[in-house]
Every structure is written in C-alpha cells, then in structure tokens.
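A.B. asks: Give me a model of this one.
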Amino acid sequence: MAPSPWVRTCVDSLAAAGAVKPGLRALDLACGGGRHALYLASLGYSVHAVDKNTPETEWPANVQFECMDLEQPDWPLTGQKYDLIVVTNYLHRPHFENLLANLKSEHAVLVYETFMDGNAKFGSPRSPDFLLQPGELLSRLSGLTILRFEQGLRGTTSPAMIQRAMGITGAWSEIQSGTITLTQRD
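C.D. replies: The predicted structure is shown next:
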C-alpha cells in the first residue's frame, strides 16, 4: 500500500529543504503493515516501526520492527529520540505527551494524521475515544512550530473526517516547507 498523500507531501517538503539525510532516525508509530516505514526507509531513514500486531512484511535492513503494546500504563518508548515521527490513523491520548518527548530537541518533525469528530457517518472509528475534537490536534501540538495543518472532510481516497498536522521542535528553521498551510476544510 502506498504512503498517505499527507505523509508524502510533508516528507517531500523536508526533502526539498535538504532535511532528509541518510541515517536520520524515524519512528513509524502504530505502523500497521508498514507502508510509511518502507517509504521512509527508501529515503534513507533508519526506521523504528512499532505496532501491537506483527505484519507480514519483508523489512529492509534499515527498518527495525518491534511488536509492542502502545497503550500499556508505562510508555514503552521512554528515552528514545527521533528526527521524524509519523503517526497515521491512530490516537491514544494518555501517551500523547510521551510521544512528543520522543522528538529530538531541535529540528525534529512530527507528521500526524488521524480521524476527528464527525467520522462516524463515514465508518470507523466511531468512538469519541479515537476521534479528535475540532482543533484538538493543534492544541496538543502547541509546543511545536506548526508548518501545516488541515481539518475537516477528506474527499479523496475514502471520505472521512480528519485532522492532520506537521510540526517541528525548536524555532522556525531551514526545515520548513515552502509554504505554511493553515486551512479549515468544509
């Protein structure tokens, strides 16, 4: 399966800024089948892919897959630091701050995309536990410099209500995209 267009757009903007270098460390959180881990590995990242289920994926040498429960009381990635973290279609609020602590202190990037309130009319997830509230992702990422943000109806691929953001640690820098996109979808 191909990477999410959102992830590809965000990571391509990093590459265009010269911020993608072989050996940088990336985390694909709740990686599922590994589509983003494989994409990041193809760009030269050293990827740590984690999920509660072990996918039937052939991993290249620069991907380390680890089966782990991300929703246990203690955060299993404490002390790990990454240059890039990618999260799609996953939300577990109790460890959100822990995840942000896994970003390196300067110029680390978080690319996040998941479902929001209103998605029940399109399918799962339907539970409020797994749906962001309007503006919630921006609020949770308030410690980052936001480079891109969108929320609302995703009409391409399969319709869904989504929120997605790209943010960096530290001050605005050369790791910025060509433009900042702060939009509210209808």
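
A.B. asks: Going by C-alpha atoms from here, please, whenever you check contacts or count neighbours.
C.D. replies: Noted.

A.B. asks: Counting neighbours, what do you get for P125?
C.D. replies: 20 (other C-alpha atoms under 10 Å).

A.B. asks: Relative to T114, how far out is it?
C.D. replies: Per C-alpha to C-alpha, to the nearest Å, P125 is found 10 Å from T114.

A.B. asks: mind listing the helices for the chain?
C.D. replies: For the chain, helices defined by DSSP state H occupy the ranges 5-16, 35-42, 96-101, 136-140.

A.B. asks: want to put them side by side, so please do this one too:
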Amino acid sequence: MNDRQPSPWLLRQAHRFKPAGRILDLACGSGRHSRWLAAQGYRVLAVDRDPEALAGLAGVPGVETRQLDLEGEGWPLDGLEFDGVLVTNYLYRPRLDALVQLLAPGGILIYETFMVGHEAFGRPSRPDFLLQPGELLELARQHGLFVAGFEQGETGAPARVQRLCASRDALGTGQQL
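C.D. replies: Presented below is the predicted three-dimensional model:
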C-alpha cells in the first residue's frame, strides 16, 4: 500500500460519503487520505498519536488535526458523530465497536487493514495487528450494518488485507448482515 497515494479502496468507495460531509480519518499517519478527502470537499478530522505526522497536515484547508491516544483508558472521541469513518492500516480491537458508534445516520465506514497471512510479507506480523478471515464482516453483522463492499486476500502489492465498506443505513446496493 503506497504511502503517498490514496488507497484504491478509498477511491472506489468514497463516493458513498455524504457530499461535503464530516469524515474522521482515524490513525491518519502522514495524512495522505485526509489531504485527498479535503481536496474533494469533505471536512476532515485527522487523528493520530504522532505529533510529527500531524504537523505535516498543518494549514491544509478542510483538515482539522487532533493528537489523541486512541488506545488509552478513555475513548477521546466519545459522543462525536461523523458522516464517514475511514481507517487504513490500523487495528485496535478494543475500539472496533466504538468506531461504529461514531457513525451518524447514513454514515459510512470504510476500513482496510492487514489480515492473517500478511506475516509472510513482513510487518505487521503480530496477531494483535492482523484481522482474522471475515472479521470485518462479523463486525458489520454484529452492528446491523449494510455492507456495500468487502474484499479479503492478497493484493497486487505484496500484502494480505481485508476491506469493508458499510453503512448504518441502507445504501441501495448493500445488504444487511
């Protein structure tokens, strides 16, 4: 997964976000997705624990940044709502349910990260950072989300990933699990 270009999964699914909606880019890293989303007219909250990564987003129109500990005792995003939540290359299972709760009515979750089998290609290789087969589908099922897209397996780049696009409400093309 290229560190400069937006994820092809995001590019294929972003049209589902509400136009000019408020999007959370969780664990945004260098902000490649935040920049792209803001350029498309979305209002982006870019969140990461690394202040140096967030500093690269300073002054980008349409992007607000917050340095937050996403794995600490308290959930720093509690009570907020977003039209979209984007997560790429990040997994912290204790917060998966909380991510779904951040979705406003009609909100879209776009999630893409590494899964079991990726350890053959390099990092991450610890099971804590690798999704189990179908794990994102199970998350959607548990929360009654409508699934618009799901993929898992090897990609063109040497990686093994899982991808989900799901909505709190019917998308017209998805199915509720």
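
A.B. asks: TM-score them against each other, please.
C.D. replies: Once superposed, the chains reach a TM-score of 0.89 (TM-score structural alignment, normalised by the length of structure 2), with 167 aligned residues with a C-alpha RMSD of 1.6 Å.

A.B. asks: Between P125 and T114 of structure 1, which contacts overlap?
C.D. replies: L131 (C-alpha atoms under 8 Å, 6 or more residues apart in numbering).

A.B. asks: L80 of structure 2 touches L102, doesn't it?
C.D. replies: Yes: using C-alpha atoms under 8 Å, L80 of structure 2 is in contact with L102, at 6.0 Å.

A.B. asks: higher neighbour count, these two?
C.D. replies: L102 (21 against 11).

A.B. asks: ok, that one - contacts?
C.D. replies: Applying C-alpha under 8 Å, 6+ apart to L102 of structure 2 gives the contacts 77-82, 85.

A.B. asks: What remains of the residues you listed once you look at structure 1?
C.D. replies: When you map the contacts of L102 of structure 2 onto structure 1 and apply both residues aligned by TM-score structural alignment, their matches' C-alpha atoms under 8 Å, the shared contacts are 77-82.

A.B. asks: Could you pick out the buried ones from those?
C.D. replies: Applying 16 or more other C-alpha atoms under 10 Å to the kept ones among the contacts of L102 of structure 2, the neighbour count classes 81-82 as buried.

A.B. asks: Would you mind measuring from the residue sitting furthest away from the middle of structure 1 to P159 of structure 1?
C.D. replies: Distance from the C-alpha centroid of structure 1 peaks at K121, with 24.0 Å (C-alpha atoms, centre = their mean). Noted for K121 of structure 1: a distance of 10 Å to P159 of structure 1, by C-alpha to C-alpha.

A.B. asks: and what of W172 of structure 1?
C.D. replies: Taking C-alpha to C-alpha, one finds W172 of structure 1 at 33 Å from P159 of structure 1.

A.B. asks: and what of S142 of structure 1?
C.D. replies: Counting by C-alpha to C-alpha, the separation of S142 of structure 1 from P159 of structure 1 is 28 Å.

A.B. asks: now L29 of structure 1
C.D. replies: Per C-alpha to C-alpha, L29 of structure 1 is found 23 Å from P159 of structure 1.

A.B. asks: Then E56 of structure 1?
C.D. replies: The gap separating E56 of structure 1 from P159 of structure 1 is 27 Å, by C-alpha to C-alpha.

A.B. asks: between those two, which one's more packed in?
C.D. replies: P159 (13 against 9).

A.B. asks: Contacts only, for the more buried one.
C.D. replies: Here P159 of structure 1 is in contact with 122, 153 (C-alpha under 8 Å, 6+ apart).

A.B. asks: What distance do you get for the nearest residue to T88 of structure 2 once chain neighbours are set aside to G62 of structure 2?
C.D. replies: Leaving aside its chain neighbours, T88 of structure 2 sits nearest to E112 (4.7 Å; criterion: C-alpha to C-alpha, 6 or more residues apart in numbering). Distance of E112 of structure 2 to G62 of structure 2, computed by C-alpha to C-alpha: 23 Å.

A.B. asks: same thing with V147 of structure 2?
C.D. replies: 28 Å.

A.B. asks: repeat for P94 of structure 2
C.D. replies: 29 Å.

A.B. asks: If you count surrounding residues, which of the two has more?
C.D. replies: G62 (18 against 9).

A.B. asks: mind checking how far the more buried one is from E151 of structure 2?
C.D. replies: G62 of structure 2 is 30 Å from E151 of structure 2, by C-alpha to C-alpha.

A.B. asks: isn't the residue nearest to T88 of structure 2 right next to V87, touching?
C.D. replies: Yes: using C-alpha under 8 Å, E112 of structure 2 makes contact with V87 at a distance of 6.3 Å.

A.B. asks: out of the two, which sits in the busier spot?
C.D. replies: E112 (25 against 21).
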